[in-house]
Every structure is written in structure tokens, then in C-alpha cells.
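1. Provided below are the primary sequence and the corresponding predicted coordinates.
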Amino acid sequence: MTTEELYEHFLKNPIISTDTRNILPGCIFFALKGDHFNANEFAAQAIEKGASFAVIDEETHAVNDRCLLVNDVLITLQDLARHHRKQLNIPVIGLTGSNGKTTSKELVNAVLKERYKTFATFGNLNNHIGVPLSILSITSDVQIAVIEMGANHQKEIELLCTIAQPTHGIITNVGMAHLDGFGGFDGVKKGKAELYTYLKETRGYTFINRNNPYLLEMSAAAGLNKLIYYGTENGNSIKGTLKSSDPFIEVEWTNHDISSFVKTNLTGSYNFENILAAICIGDFFDIAPEEINNGLSNYQPKNNRSQLTKTENNTVICDFYNANPSSMAAALNNISTLTADQKTAILGDMFELGPESPLQHKLIVKQATESSLNQIIFIGKYFYAFKDEFNGIFFEAPAEAAAYLQKKQIKNNLILLKGSRGMKLEGLLQYL
């Protein structure tokens, strides 16, 4: 079956599913394969549950003519998304970065939807499967789309750009994330810069934080020419000043000599640059300052990203969706500046750092133990390796930390709870 033929089916059945547990009537089921599963085996089940068609790449599972045989289901999904994208005559903002991708995407969406019918990536569906699914979710009435693109190795952003085909782009930052897959920090810069390369080749627009020397270096190397700058100095399209971040961020910003002020529900001074990025993109798309401020002030952080949560006993900065050395250092810097009588940090291991892992964990332990925090709890085997070298409370596993917290309750503290997704630190929240 060709992409064009499959697209005709898609136009009549514009819902895609990759999970038989979430089959909607009339959807098209794509039987993807993974290291530990082969969804070809569930094609018949998907049709029984109401799927109009099942796209498969193993002929033995073609139970009837509603099973559409292709050479490779994943490549077919990506090709279908590319074809759909070509039918959409709208701006698509491609967004990537080491930290703050999802928050920035949500902020940009919050601003743009003040005036436009927008689409933004759901959750963090930002990989080689998530981006095609996002593109195929864009309906004909959408006026602007914001597509988040994640990567843990080189050439991944390049691939995602061929699918999303962004007309505008932004790299939030580059940091010490996925060092194992990228092969070190220089590899991170090279991998993220693939977005810049695509925008150069397609003459797209690029939004750049002028305060970030790495982004300036990368954009110059790519030879970009359609640049829109934001930052804290004069000469940018948007100039911003962080007025407060204790605990919520307040920003004064200027555009064309017109000053504006916005109070947000975001905590963490590191989110200042994400807010400025959203302001800059909103301004570029002719959204009035009062509309920009309205979008930002109404945005409520969720998904445990810089989310301030009041428990019965404490105030917790829930930032345990993910972690890397850059975001961990920023989170520690942030809690150090906040006003509270007692402060505690509960930090979980950071993953995908490769050979850099011991050094990066040691640096975080050093930073934390040298800070003004009253109590620091480290969780995970990487942090545990330094239990004899630094002060602090160390546990090899979250279960041990849970038992400790259950027995010795922390009260009246401002608590930072942060670690990589695989640490599942959300399980500790009930004891805080």
C-alpha cells in the first residue's frame, strides 16, 4: 500500500492508535514493534475492538482485507505524517532543548491560543513515534502548531525535522543531558543544532536567547539569517527583567519601548528564559501585550515540572518528571534563593550520562552539601557511591527513603523533590 492510498483511508478515519488498550471506533491501528513487543500479533484484536484498519508489516497476521500490509509500520507512520504535514499550510514551530522543552511548549501554546486556533504536542510525545502522531493529530482548522522534539542521540532532530517540517524553530538551551547517547556535551550541541541546520536550508525563522553563548555560537555556525532575539539587554525584539521568583516568577518586559508586567504561576528562576521565549514568539505572531500576559498568567504548571504543591505538612517543589546535571544544578540554585525557615532537598539519580555519570553526580552532591539547605537526602546507586565522602543522608533505593520519611516525618519545610523519571520519586510525595 502506498502512502497516498493510506492517506485516503486516513482522511476518512483520522484517528491513529498504537495501543490496543486505547482503541477508538473508526481508528487506524499501527502495529509497531519494540524490543519486547510485536503489535502485529494484536492486529486482529484491534479490528475486533473497532479499528477500521490495522497497518501491519508481517503478512501472517493479515486476517482480512482490513489489515493493510506495508514494508515497515514505523516508516509508514512517519511517511504518512510527512504527507499530512505537506497538506497543512500553517506555521509550525519546532521546539527542542536539553531543559525546559515541555514547559516552553506549554507556555508558547498558552500565549498563541489567545488569538489563534493552536495545536501543541500532547504531553511529551516528542520522539520518532510521538512527533508523527502529533502531526497526524493536526486538524484542518488549526492555524499554528507547536511541535516538541526530543532527542538522545545525533541525527534524531534531523529526522524529526523531516516529519514536522518546521517553518519556525527554537532551541531552549543546551545542557548536560543524554550525554551517553550524544557522546558528551559537544555531541549535545551538534545534535540540537540539527534544528538550526534545517531552518537554514528551508529559510525558516529562528528564535534565540541572546544571553546563551552556546546558542549564539551554534546559530553562527549554522549560518542562520532569519533571527529573532530575546534576552535581558537592549537590542533584542523582547527585553525582559526577572523582578521576582520567590516563589512565583514575575517578569517585566519591553517591546518597541512599550513596557509590560506579568505575574505567573511558575516557580524556579530558570523558567524566566522559557517565559521570555513565549513572549518573543507571541510578539512575533502579532499577539498584543495584554493577550500575552493573559496567556502567561493563566497558565498552571502541571506534570510535576516546577510545580509548587502544598501538602498537609510542607511545601514541595515537585520537579521529578526528569533530571540531568544542568537542570539539577539550576533547581538547587533556585531553592537556595527562596525564602523559608527550613529547606530540604530530596534528590534522585540522573540517568543516561554514560562515562560522565560519576563526575556529574559528585558535582551535584558537592553543590548540594555546600549550599544553605538544612537537610539533603540522596537516593540511588550513583549518589550512594559518595556516602562516605560527603555529609548528607544516602539511600540506595527509593523504598529505603520512603521507609525513612515515613518514620521520621519532615514538617514545615520547603522541599525540592527532583530526580530522573526512572527513579519514580512521585512515590515519596505521600510521606511529605
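-> Good, I have the coordinates.

2. For the rest of this, base every contact and every neighbour count on C-alpha atoms.
-> OK.

3. is it true that residue 341 touches residue 413?
-> Yes: in this structure residue 341 lies within contact range of residue 413 using CA atoms under 8 Å: 7.2 Å.

4. So for the two, which residue has more residues nearby?
-> residue 413 (19 against 9; other CA atoms under 10 Å).

5. Now do the buried residues in the helix or strand where residue 6 lies.
-> If you go by DSSP states H and E, residue 6 is part of helix 3-12. Neighbour-count burial for helix 3-12 flags 3, 6-7, 10 (criterion: 16 or more other CA atoms under 10 Å).

6. Next: stretch 299-312.
-> Neighbour-count burial for stretch 299-312, counted by 16+ other CA under 10 Å, picks out 299, 301, 304-308.

7. Ok, stretch 339-352 next?
-> For stretch 339-352, by 16+ other CA under 10 Å, it's 342-352.

8. The helix ranked longest in the chain packs against which elements?
-> Longest helix in the chain, counting residues (DSSP state H): helix 73-87. Helices and strands touching helix 73-87, by 3 or more CA pairs under 8 Å, 6 or more residues apart in numbering; DSSP states H and E, are helix 3-12, strand 28-30, helix 130-135, helix 156-164.

9. Could you check how far the last one is from the centre of its chain?
-> A distance of 16 Å separates the centroid of the chain from that of helix 156-164, by CA atoms, centre = their mean, to the nearest Å.

10. Next secondary structure after that helix?
-> The helix or strand immediately downstream of helix 156-164 is strand 168-171, counting by DSSP H and E.

11. got a list of contacts for that following strand?
-> 91-97, 192, 195-196, 199, 204-208, 215 (CA atoms under 8 Å, 6 or more residues apart in numbering).

12. make it 6 Å
-> Outside strand 168-171, the residues that touch it by CA atoms under 6 Å, 6 or more residues apart in numbering are 93-97, 204-207.

13. thinking again about what came up before, hmm, who's touching the longest helix of the chain?
-> Contacts for helix 73-87 (CA under 6 Å, 6+ apart): 3, 32, 57, 132, 135-136, 163.

14. Farthest pair within the residues you listed?
-> 57 and 135 (22.1 Å; CA to CA).

15. Please identify which of those two sits among more neighbours.
-> Neighbours around residue 57 and residue 135, counted as other CA under 10 Å, are more numerous at residue 135. The numbers are 27 against 23.

16. Please compare the first structure with the one that follows:
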Amino acid sequence: METAQLYTYFLKAEALTTDSRSIPKNSIFFALKGENFNGNLFAEEAIRKGAIYAVVDEEQYKNHPNIILVDNTLTALQQLANYHRKQIGIPIIALTGSNGKTTTKELIHSVLKTTYKTIATKGNLNNHIGVPLTLLSMTKETELGIVEMGANHLNEITTLCTIAEPDFGYITNFGKAHLEGFGGVEGVIKGKSELYQFLIKHQKTIFINADDPIQNNKTANYPRKFSFSHEHGDVIIKFINAQPFVELSVNNMSIHSQLIGSYNLNNIAAAAMIGCYFNVPMDNIKNAIENYTPTNNRSQIIEQNGRKIILDAYNANPSSMHAALDNFALQKETSKLAILGDMFELGEAAANEHQQIADYAASLVNTDVWLVGHNFSNTISSLKKFPNFKDLEYFLSEYPVKQKLLLIKGSRGMALERTIKFL
């Protein structure tokens, strides 16, 4: 079926879903497939639950007049999203980077929605499925779209750009994330910079942190860019402090955020910069940033039994782990404990990167550090180590934590937010 014809079916539906467990009324269901599931099996069930159409790619499941057969459901979804993107013709801002993507996306959304009808990626639906779903949630009434793009291999950002065709783009940073897939830091830089390459090729606008030498190098001599910097950007950012929340000034306007850690300075600065570019009033920018509070285990502050917990357990890599420890070391509380979980997707670099973090953590003054997970347990360190979460859970049941300030950080697979209920 041609994309234009499939689009007519999409327009008749009130929602689009890929999850047969949750079928909105009058929706269109795309039967996607993976290693351990086949959505084609649930096409008829989706119709019974209220979908008006189901899209399949195996002919044997086209046994209902409202089931639509395509060659490949994922490809059809991506092509439909690109077609829709062309039909609505709204400005799209793309965002990628090693650390801080989702927080930065949420901040940008908070700022822009004060002035524009804005739709942004929900949660972290930032892959080859999430990006199409984000685009298809936009309408002609949407004035600005914000699309987060994640990647752990080369050419993924290029693919996502081909689907979304962004008009603007920003890269948060280039760090030690997904080293296994990218093949090292140089691969990370090359992979994330695919966003720049697309924007430059199509003469679109690039947002940059002008204090980042990599971003400057990758966009050198390109005229269509807008920047923030501490000294020489289009928007001037000044760091004031982070004790514990980040305070900064944007073009001489003071902003008191609810985000901890100096590593969030650039995330806030990016949102302010993009707000300035789109002529959002400075008061709106200030209010949006000051009223934003993190969720989903991202730098959350939790008060519990007279102690303060910095819960940053959504994800971790060597760059973000080092930054979190730097910030933790600066906190004035004298009774401190950091519980660190393994960092995933580091490939052959895993042993060395975990050892470096363990060494750095051991050097911190007035800070106790516990290491959790297989990789951290194999480091050579005098720090307290737990091979798995069960061991940590047992220890906590026998020896209650006495420290007043805690940092809990690890990769998503470690699910260290579970620690909270055992403290």
C-alpha cells in the first residue's frame, strides 16, 4: 500500500498505537515485530478492543476488512511519520547527545510552551519507533515540535533525521555513553554529529554551546547557528552556584532552578538559548525554568526520615557518573554516602571505566562510597562492594544507613531506585 493511501486511514483514526494491551477507541494499531514478539498475532484483538484499523505485514493475518496489509509495518510507520511531517509543515527541533537529553528536552518544552502550542517527545521515546510516534502525535495546530533522538550505533541519528527532517538541532554533549555500540569516544562524536551533518546539508539552523570545542569544530564556518556561552555567545550565561540547586543568570536575569548539580547548567542554558531564539519573553523563560522539577529518577531530591537523597538512577555512563560525583563532593553536608551501580553498554572499556570511577570515588574527602554490581565488584578498591542488589538489600536490612545526604546513581538496568524502600 502506498503511504499516501495509508495516510487517509490514519486521518480517520483518533489515535495511533503499537501496544495491543492498550487500544484507544477509534485508533489505528500498527503490528510491529521484535525478537520476542509479533504484533500481527494481535491485529484482530486490536479491532475487537476498539481500533478501527490494524496494520499488519503478514498476509495470513489479513482476515478482517479493517486490517491493512503492508510490506513491513515498521517501515510503513516511519514513512507515514515522514509523510505526516511534510503535510503539517511545522518547525521541528531535534535534540541528541550523550547526557542530559531528556532533561534538556523537558526544559526546552517547558520554556516554549509558555508561548507556543508545542508537542515534545514523551518520556524517552527517542528511537526508530518513538520518533515516528512523536511526529504522528503532532497536528497542524502544533506550532513547534521537539523531537529527542537517541542512538547507540553509527547512522542511527542519520536515519532519525531522514524521518523527522528537523529544521533546528542541538547536541547536549559528547560523552562516554554507549561505547560498545559506537566503538569508542570518537565513534560517539561521529555518531552524534550526524545531526549537524544533516542540518548543514539542508541549510538549517544549529544551536550550539559555544564553550564546547567539539561543537565549535564541527560547525566551524557554518553561518546558520545560534549559541550560548559564558563570554561570546548570542545568549550570555553566567554560573552562580549549585548548592544544591543550580542558580545562573541568562542575559543578566537571575534564575533559581530546582535542578541539582552544576552538570545541569548547560541543560538549562540550552533551554534559555532556544527560548531566546524563538522570542519567548525573558520572564516566561525564567518562570518556566524555575518551576520545572525533575521526575523519573533523574536528579530527584527526596526527603526521607531526616535525610536528603539525590536519586539519579535513570541512567549512568562514565561522563555522567564523574559529573555526579563532582557535584556530590561539593555539597557542604559532612555526613555523605554515594551508592553507585554498574554502568552498562561499555563493551571492552567496561573494566577500565569502572576502575577509573572507583579510583575517583575513593579519593573523595568526607564521602563514603558503596559500589553495586558485577563490574564494580571486580574493581581493585578498598570501597565497600556488593556483587548484586540482593547483597545490598541484605546489608541495608542489617545495618541501617546513618548518613544524612545520599547519592544513588547507576544504569537503568541496575534499578537502584529500589534502594529507597530499604533505607
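-> Perfect, thanks for sending it. No experiment lies behind these values; they were computed from the predicted model shown.

17. tm score of chain vs chain?
-> Here the TM-score for the pair of chains, by TM-score structural alignment, normalised by the length of the second structure, is 0.98; 423 aligned residues with a CA RMSD of 1.0 Å.

18. ok, back up a step: max pairwise distance over the contacts of strand 168-171 of the first structure: which two?
-> Maximum distance among the contacts of strand 168-171 of the first structure (CA to CA): 17.8 Å, for 97 and 204.

19. Between those two, tell me which one has more neighbours.
-> More neighbours surround residue 97 than the other of residue 97 of the first structure and residue 204, with 24 against 21 (other CA under 10 Å).

20. now that one: how far from residue 52 of the first structure?
-> Distance from residue 97 of the first structure to residue 52 of the first structure, counting by CA to CA, to the nearest Å: 37 Å.

21. Which stretches in the stretch 251-400 of the second structure count as strands?
-> 253-260, 300-304, 307-312, 336-341, 367-372, 384-386 (DSSP state E, counting those that start in this stretch).

22. As a markdown table, these with distance to residue 14 of the second structure would be great.
-> Formatted as a markdown table, the strands of the stretch 251-400 of the second structure follow (distance: least, CA to CA, whole Å):
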| stretch | distance to residue 14 of the second structure |
| --- | --- |
| strand 253-260 | 37 |
| strand 300-304 | 35 |
| strand 307-312 | 36 |
| strand 336-341 | 42 |
| strand 367-372 | 46 |
| strand 384-386 | 50 |
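
23. Check the gap between the residue positioned nearest the centre of the second structure and residue 298 of the second structure for me.
-> Centroid-nearest residue in the second structure: residue 102, 3.1 Å away (criterion: CA atoms, centre = their mean). The gap separating residue 102 of the second structure from residue 298 of the second structure is 9 Å, by CA to CA.

24. now residue 289 of the second structure
-> 16 Å.

25. go on, residue 207 of the second structure?
-> In terms of CA to CA, residue 207 of the second structure sits 24 Å off from residue 298 of the second structure.

26. Same check on residue 304 of the second structure?
-> 17 Å.

27. and if you look at residue 308 of the second structure?
-> 15 Å.

28. quick one, helices of the stretch 301-423 of the second structure?
-> Counting by DSSP state H, counting those that start in this stretch, one finds helices in the stretch 301-423 of the second structure at the ranges 318-330, 350-363, 374-377, 389-398.

29. and these, which is most packed in?
-> For these, the largest average neighbour count (mean count of other CA atoms under 10 Å) is found in helix 374-377, namely a mean of 21.

30. Tell me the spacing between residue 415 of the first structure and residue 396 of the first structure.
-> Distance from residue 415 of the first structure to residue 396 of the first structure, counting by CA to CA: 20 Å.

31. same deal with residue 408 of the first structure?
-> Separation of residue 408 of the first structure from residue 396 of the first structure (CA to CA): 18 Å.

32. of those two, who's got more company?
-> residue 396 (18 against 10).

33. isn't that one right next to residue 382, touching?
-> No: in this structure residue 396 of the first structure lies outside contact range of residue 382 using CA atoms under 6 Å: 8.3 Å.

34. Would you map the helices across the stretch 101-250 of the second structure?
-> Using DSSP H, counting those that start in this stretch, helices in the stretch 101-250 of the second structure cover 101-112, 130-136, 156-164, 179-182, 185-192, 194-201, 213-218.

35. What's the average distance for the longest one when superposed on the first structure?
-> Spelled out, it's helix 101-112 of the second structure. Superposed on the first structure, helix 101-112 of the second structure shows a mean distance of 0.4 Å to its aligned residues (mean CA distance after the TM-score superposition for the first structure).

36. Run through the neighbouring helices and strands of that helix.
-> helix 265-277, helix 282-290 (3 or more CA pairs under 6 Å, 6 or more residues apart in numbering; DSSP states H and E).

37. buried stuff in the first one?
-> Spelled out, that is helix 265-277 of the second structure. 265-276.

38. on that earlier part again, now which residue in the first structure aligns to the residue nearest to the centre of the second structure?
-> In the first structure, the residue paired with residue 102 of the second structure is residue 102, using TM-score structural alignment.

39. re earlier: out of the helices of the stretch 101-250 of the second structure, which is the most enclosed?
-> Comparing these by mean neighbour count (mean count of other CA under 10 Å), helix 101-112 comes out on top with a mean of 25.

40. Residues contacting it, please?
-> Contact partners of helix 101-112 of the second structure, identified using CA under 6 Å, 6+ apart, comprise 267, 271, 285, 288.

41. give me that answer again for 8 Å
-> 95, 118-121, 123-124, 146, 148, 172, 267-268, 270-272, 274-275, 278, 280, 284-285, 288-289, 292, 294, 298.

42. What of stretch 309-322 of the second structure?
-> 99, 175-178, 296-303, 343-344, 353-354, 357, 405-412, 415-417.

43. Look up how far residue 313 of the second structure lies from residue 236 of the second structure.
-> 31 Å.

44. Who has more neighbours out of those two?
-> It is residue 313, of residue 236 of the second structure and residue 313, that has more neighbours when counted by other CA under 10 Å, with 25 against 18.
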